[in-house]
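A.B. asks: Predicted model and sequence follow; I will ask about them next.
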Amino acid sequence: MAVVGAGDYEETRYNLARELGRRIAQKGHVLITGGLGGVMEAASRGAKEAGGVAVGILPGEKEAANPYVTVAIGTGMGHGRNAIVARSADVVIALPGLYGTLSEIALALKMEKPVIDLGDWNVEGMVRAESLEEAMEIAEGRGTAKKG
């Protein structure tokens, strides 16, 4: 499962992403992020704390990975790495972010991947989740999908 969102953060969003990463790992899933800071760091931290695997697909060199990434993949592709993030995931969970996050959402939808809206994206084709619990239920095929 991929978690995508802003590279900078405030405490509430950081804590949400951290808990999301933790739950993904606890359920036995591999976490995929862009490997940098903000939401990516928080989700990776949660996954690592839960004993899971956090894969970071980085825009540059693998040495730039946040300290919680367990498998760093340096692509040297800049924002082009967003396509790898989208392709590598079975499900994408999108928190608030900017254009990089929007590109990951668009690429995942174009690749016909399920994309869960845990922000305020309102992008057609995404499935809206009102809570972290609902996002996990939908991601694991147990929730009710409300397409946006």
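C.D. replies: That came through, no problem. Residues are numbered from 1 along each chain as shown.
A.B. asks: Only C-alpha atoms from now on, for both contacts and neighbour counts.
C.D. replies: Fine.
A.B. asks: wait, what's in contact with the closest residue to residue 9 other than its chain neighbours?
C.D. replies: Take residue 9 and drop its neighbours on the chain: the residue closest to it by Cα to Cα, 6 or more residues apart in numbering is residue 38, 5.1 Å away. Applying Cα atoms under 8 Å, 6 or more residues apart in numbering, we find residue 38 in contact with 5-9, 14.
A.B. asks: of all those residues, which comes closest to residue 114?
C.D. replies: Proximity of the contacts of residue 38 to residue 114 (Cα to Cα) peaks at residue 5, which lies at 15.9 Å.
A.B. asks: Select from the contacts of residue 38 the one having the most neighbours.
C.D. replies: Counting neighbours by other Cα atoms under 10 Å, residue 5 comes out on top of the contacts of residue 38 with 29 neighbours.
A.B. asks: Report the secondary structure state of residue 102.
C.D. replies: Of the three states, residue 102 takes helix under DSSP: H, G, I helix; E, B strand; the rest coil.
A.B. asks: Now do it against residue 119, distance only.
C.D. replies: Taking Cα to Cα, to the nearest Å as the measure, residue 102 falls 11 Å from residue 119.
A.B. asks: same check, this time on residue 6
C.D. replies: Counting by Cα to Cα, the gap from residue 6 to residue 119 is 11 Å.
A.B. asks: hey, what's in contact with both of the two?
C.D. replies: 95-96.
A.B. asks: Please compare the first structure with the one that follows:
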Amino acid sequence: MRIVGVIGGSSVSKDIYDIAYRTGKLIGKRGYVLLTGGLGGVMEAASKGAKEEGGLVIGILPGGARETANRWVDIPIVTSMSHARNVIIAQTAEILIAIDGRVGTQSEIAFGHIYKKKIIGIRCDIPLPFDEVKTPEDAIALVDEY
């Protein structure tokens, strides 16, 4: 049974929500298991789509309360790990589909690379959160300014 992780932001536009929903529907229709972070936004939309097609939905939750899962999650897994749960998501999914997202999604993508997972992006334009410099001197100058 293939496990497909859908990762992305918890606050999204209607357009991104619709993309995640359609992605979830296709996952459910094919009989794949959907794995998400279990909350709102992209996670909720994909979960809803998969569930409407009879799919199984697993949510890896950041907190310790299963009630925080969106209503389409079949198997809520509480972790009390906050963003550290992203390791579990990246390690458990066979393939990751990143839709939009910010820093949390970026960490899931990074862990996906570490675990050599196939990663597919849809509208996933995540900037690198660091200042690029050319020399050690430039780096230390930024440290001095901070």
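C.D. replies: Everything's here; your move. Here the structure is a predicted model, which is why all the values come from computation and not from measurement.
A.B. asks: TM-score for these two?
C.D. replies: Here the TM-score for the pair of chains, by TM-score structural alignment, normalised by the length of the second structure, is 0.81; 123 aligned residues with a Cα RMSD of 1.2 Å.
A.B. asks: Map residue 10 of the first structure onto the second structure.
C.D. replies: Residue pairing (TM-score structural alignment): residue 10 of the first structure is matched to residue 13 of the second structure.
A.B. asks: With residue 110 of the second structure as the reference, measure out to that match.
C.D. replies: Applying Cα to Cα to residue 13 of the second structure and residue 110 of the second structure gives a distance of 24 Å.
A.B. asks: Identify all contacting residues around the lengthiest helix in the second structure.
C.D. replies: Ranked by number of residues, the top helix in the second structure under DSSP state H is helix 14-29. Helix 14-29 of the second structure is contacted from outside by 4, 33-34, 41-43, 45-56, 99-100, using Cα under 8 Å, 6+ apart.
A.B. asks: ChimeraX command to pick out the buried ones of those residues?
C.D. replies: In ChimeraX, this line selects whichever of the contacts of helix 14-29 of the second structure come out buried by 16 or more other Cα atoms under 10 Å:
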select :4,33,34,41,42,43,45,46,47,48,49,50,51,52,53,55,56,99,100
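A.B. asks: Could you tell me which of the contacts of helix 14-29 of the second structure belong to strands?
C.D. replies: Residues of the contacts of helix 14-29 of the second structure located in strands (DSSP state E): 4, 33-34, 99.
A.B. asks: With distance to residue 114 of the second structure as added columns, please give those residues in JSON lines.
C.D. replies: Listed next are these as JSON lines, based on distance: Cα to Cα, whole Å:
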{"residue": "4", "distance to residue 114 of the second structure": "17"}
{"residue": "33", "distance to residue 114 of the second structure": "22"}
{"residue": "34", "distance to residue 114 of the second structure": "21"}
{"residue": "99", "distance to residue 114 of the second structure": "19"}
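A.B. asks: just curious, which of those residues is nearest to residue 89 of the second structure?
C.D. replies: For those, the nearest to residue 89 of the second structure is residue 4 (9.8 Å; Cα to Cα).
A.B. asks: That closest one touches residue 31, doesn't it?
C.D. replies: No. Contact criterion Cα atoms under 8 Å: residue 4 of the second structure and residue 31 do not qualify, at 10.4 Å.
A.B. asks: Aligned counterpart of the residue nearest to residue 9 of the first structure in the second structure, please.
C.D. replies: Matched across to the second structure, residue 38 of the first structure falls on residue 41, judged by TM-score structural alignment.
A.B. asks: Distance of that match relative to residue 114 of the second structure?
C.D. replies: Counting by Cα to Cα - residue 41 of the second structure and residue 114 of the second structure are separated by 25 Å.
A.B. asks: which residues in the first structure form helices?
C.D. replies: Here the first structure has its helices, by DSSP H, at 11-26, 39-49, 81-88, 99-110, 132-139.
A.B. asks: quick one, which of those is nearest to residue 68 of the first structure?
C.D. replies: Nearest to residue 68 of the first structure, of these and by Cα to Cα, is helix 39-49 at 5.0 Å.
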